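>>> this is a predicted model, with the sequence first.
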Amino acid sequence: MKILIDFFPILLFFGAYKVYDIYVGTAVLMGATVLQMALIYGIDRKLQAMHKITLVLILLFGTLTLVLQDDRFIKWKPTVLYAAMSIALAIAIWAFHKNFLKLLLGSQLELPDAVWHRLNVAWVVYTAFMAAINSYVVLNFSTEAWVSFKLWGYAFPLVFLVGQGIYIAPHIQGDDADKVAEKEGTP
């Protein structure tokens, strides 16, 4: 069910865009994201920082798109989000010697510091890649192509997350493996 909650805003956006246009799609995306966050809050009783940032950026860039009738704002939102994440993670790890991933997830998952460091670097590279690829599509392709990329581009995070899971699996201790399985709903 959680995966459905994660993907329904983009699916609704895609459908509204195909039936109407980018502006109706943007309004639907904004409403669906507010509903998504309400559902996540109802289930978890909290929103993670990433949820809050995503919500604010979608509402901000969506509002600019609708008010100014300029689709460039909603198309650049992913680039801004991913670039900000990449820069923040890089500065935290290399300038301040703080690992945000470990700070956020360390209470749920016990991993060696070297693994946390590699995961953080992987996230820096991944988010920089996602910012770059979104920028490339925005600058070189039509809005129609960008919307299709947004839908089919979800393969990138899925592949990245599966790869990340495969990488950390050997490092998960017995109790942590049980916690992860319980959290994901597997026995």
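Sure thing, it's come through. Numbering: from 1, shown residues only.
>>> rest of the way, CA atoms for contacts and neighbours
OK.
>>> list the contacts of residue 92.
98, 99, 100 (CA atoms under 8 Å, 6 or more residues apart in numbering).
>>> of the residues you listed - the most surrounded one?
Compared across the contacts of residue 92, residue 99 has the highest neighbour count, 21 neighbours, by other CA atoms under 10 Å.
>>> was I right to think it contacts residue 121?
No. In this structure, residue 99 is not within contact of residue 121 by CA atoms under 8 Å, at 9.6 Å.
>>> which neighbours do the two have in common?
With CA under 8 Å, 6+ apart, residue 99 and residue 121 have no common neighbours.
>>> now do the buried residues in stretch 90-98.
Going by neighbour count (16 or more other CA atoms under 10 Å), the buried part of stretch 90-98 is 90, 93, 98.
>>> the second one is in what secondary structure piece?
Put plainly, it is residue 93. In this structure, residue 93 is located in helix 72-94 according to DSSP states H and E.
>>> distance between that helix and the chain's centre?
11 Å (CA atoms, centre = their mean, to the nearest Å).
>>> please apply the same query to stretch 158-177.
Worked out by CA atoms, centre = their mean, stretch 158-177 lies 18 Å from the chain centre.
>>> need the contact partners of it.
Residues contacting stretch 158-177 (CA under 8 Å, 6+ apart): 108, 109, 110, 111, 112, 115, 119, 126.
>>> could you pull out the helices for this protein?
2-19, 22-44, 49-68, 72-94, 100-105, 113-140, 143-152, 155-168, 174-184 (DSSP state H).
>>> next up, a second structure to put side by side with the first:
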Amino acid sequence: MKQLIDFIPLLLFFVVYKLEPRSLDLAGHALQIGGIYSATAVLILSSLVVYGLLLVRQRRLEKGQWLTLAACLLFGGMTLTFHSETFLMWKAPVVNWLFALAFLGSHFIGDRPLIQRMIGHAIRLDAVRWTRLNVAWILFFLVCGFANLYVAFHYPAFWVDFKVFGSLALTLLFLVGQGVYLARHLQPSEANLKE
């Protein structure tokens, strides 16, 4: 469910981006709606609202959520400041590569791979399988980053569609593949042990 909440700002960005650009009068001020710049403003505002509410409700954000919010503010802010969508086109590749770097770094920093720290409470694996799974995540984030970059700069008319639906599809496919691989390693719940 948490991952779906993370997609709310992206979906709002997509909806506003696809609107036919028009000017709205709001309290005597002309407000542009539709297109990349108003969509970027909506992305920034909705990210602040969503992550702000999560921070208030949970009293913390995960590191990945902080990274996503910071990248949104940085790349979105630069897009609006310099009036160039190129900055926003770099957001998804950079965030994916930073996630890949975090997973890679966990092989050298700490006592366990990052994926084991994240889901090790639910799954029993040997060290070799944890390493393989962590490497799979590294490769996944690298591929997603390069795919986003390729589409953004070779097919700019479709980069927003790919950013929303292509990235989501890649993520779902990867998670299904990972689920199939891990299915036999799930620990039984306490309730099942008592039956």
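Good, I have the coordinates. What you see is a predicted model; the values in this text were computed from it and never measured.
>>> give me the number of residues near residue 182 of the second structure?
For residue 182 of the second structure, using other CA under 10 Å, the count is 15.
>>> aligned counterpart of it in the first structure, please.
Mapped onto the first structure by TM-score structural alignment, residue 182 of the second structure lines up with residue 168.
>>> what do you get for residue 59 of the second structure?
Aligned partner of residue 59 of the second structure by TM-score structural alignment: residue 45.
>>> roughly how far does its match sit from residue 37 of the first structure?
11 Å (CA to CA, to the nearest Å).
>>> which of the two has more neighbours?
In this view residue 45 of the first structure and residue 37 are compared by other CA under 10 Å, and residue 37 has more residues nearby, 20 against 9.
>>> my guess is that one contacts residue 47. True?
Yes. If you go by CA under 8 Å, residue 37 of the first structure and residue 47 touch, sitting 7.4 Å apart.
>>> in a strand, residue 25 of the second structure, correct?
Yes. Looking at residue 25 of the second structure with DSSP: H, G, I helix; E, B strand; the rest coil, it is inside a strand.
>>> contacting residues around it?
residue 31.
>>> how about it, what's its match in the first structure?
Checking with TM-score structural alignment, residue 25 of the second structure has no match.
>>> go on, residue 77 of the second structure?
Checking with TM-score structural alignment, residue 77 of the second structure has residue 63 as its match.
>>> burial count for that match?
18.
>>> what distance do you get for it to residue 97 of the first structure?
Where residue 97 of the first structure is concerned, residue 63 of the first structure sits at a distance of 37 Å (CA to CA).
>>> for residue 75 of the first structure, give its distance to residue 34 of the first structure.
19 Å.
>>> oh, I was asking about residue 144 of the first structure
From residue 144 of the first structure to residue 34 of the first structure the distance is 24 Å (CA to CA).
>>> neighbour count: those two, which is higher?
Counted by other CA under 10 Å, residue 144 of the first structure and residue 34 do not tie: residue 34 has more neighbours, with 17 against 14.
>>> that one matches what in the second structure?
In the second structure, residue 34 of the first structure lines up with residue 48, judged by TM-score structural alignment.
>>> near the closest residue to that match other than its chain neighbours, how many other residues are there?
Of all residues not flanking residue 48 of the second structure in the chain, residue 69 sits nearest, at 7.4 Å (CA to CA, 6 or more residues apart in numbering). Other residues within reach of residue 69 of the second structure, judged by other CA under 10 Å, total 19.
>>> contacts only, for residue 69 of the second structure.
Per CA under 8 Å, 6+ apart, neighbours of residue 69 of the second structure: 47, 48, 51.
>>> can you redo the residues you listed as CSV with distance to residue 3 of the second structure?
Listed next are the contacts of residue 69 of the second structure as CSV, based on distance: CA to CA, whole Å:
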residue, distance to residue 3 of the second structure
47, 13
48, 16
51, 12
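>>> and which of the residues you listed is nearest residue 169 of the second structure?
residue 47 (21.3 Å; CA to CA).
>>> who are the contact partners of the closest one?
9, 69, 72.
>>> the second one and residue 166 of the second structure: what is the separation?
When distance is defined by CA to CA, residue 69 of the second structure is 21 Å away from residue 166 of the second structure.
>>> and the first one, by the same measure?
Taken as CA to CA, the spacing of residue 9 of the second structure relative to residue 166 of the second structure amounts to 16 Å.
>>> which one's more surrounded, these two?
residue 9 (23 against 17).
>>> can you get me the start-to-end distance on stretch 158-177 of the first structure?
20 Å.
>>> swap in stretch 147-167 of the second structure?
9 Å.
>>> off-centre distance for it?
That offset, for stretch 147-167 of the second structure, works out to 14 Å (CA atoms, centre = their mean).
>>> same question for stretch 84-101 of the second structure.
10 Å.
>>> mind listing what's buried in that stretch?
85, 87-100.
>>> residue 58 of the second structure: neighbour count?
When neighbours are counted by other CA under 10 Å, residue 58 of the second structure comes out with 10.
>>> now do it against residue 45 of the second structure, distance only.
Taken as CA to CA, the span from residue 58 of the second structure to residue 45 of the second structure is 20 Å.
>>> and what of residue 87 of the second structure?
In terms of CA to CA, residue 87 of the second structure sits 17 Å off from residue 45 of the second structure.
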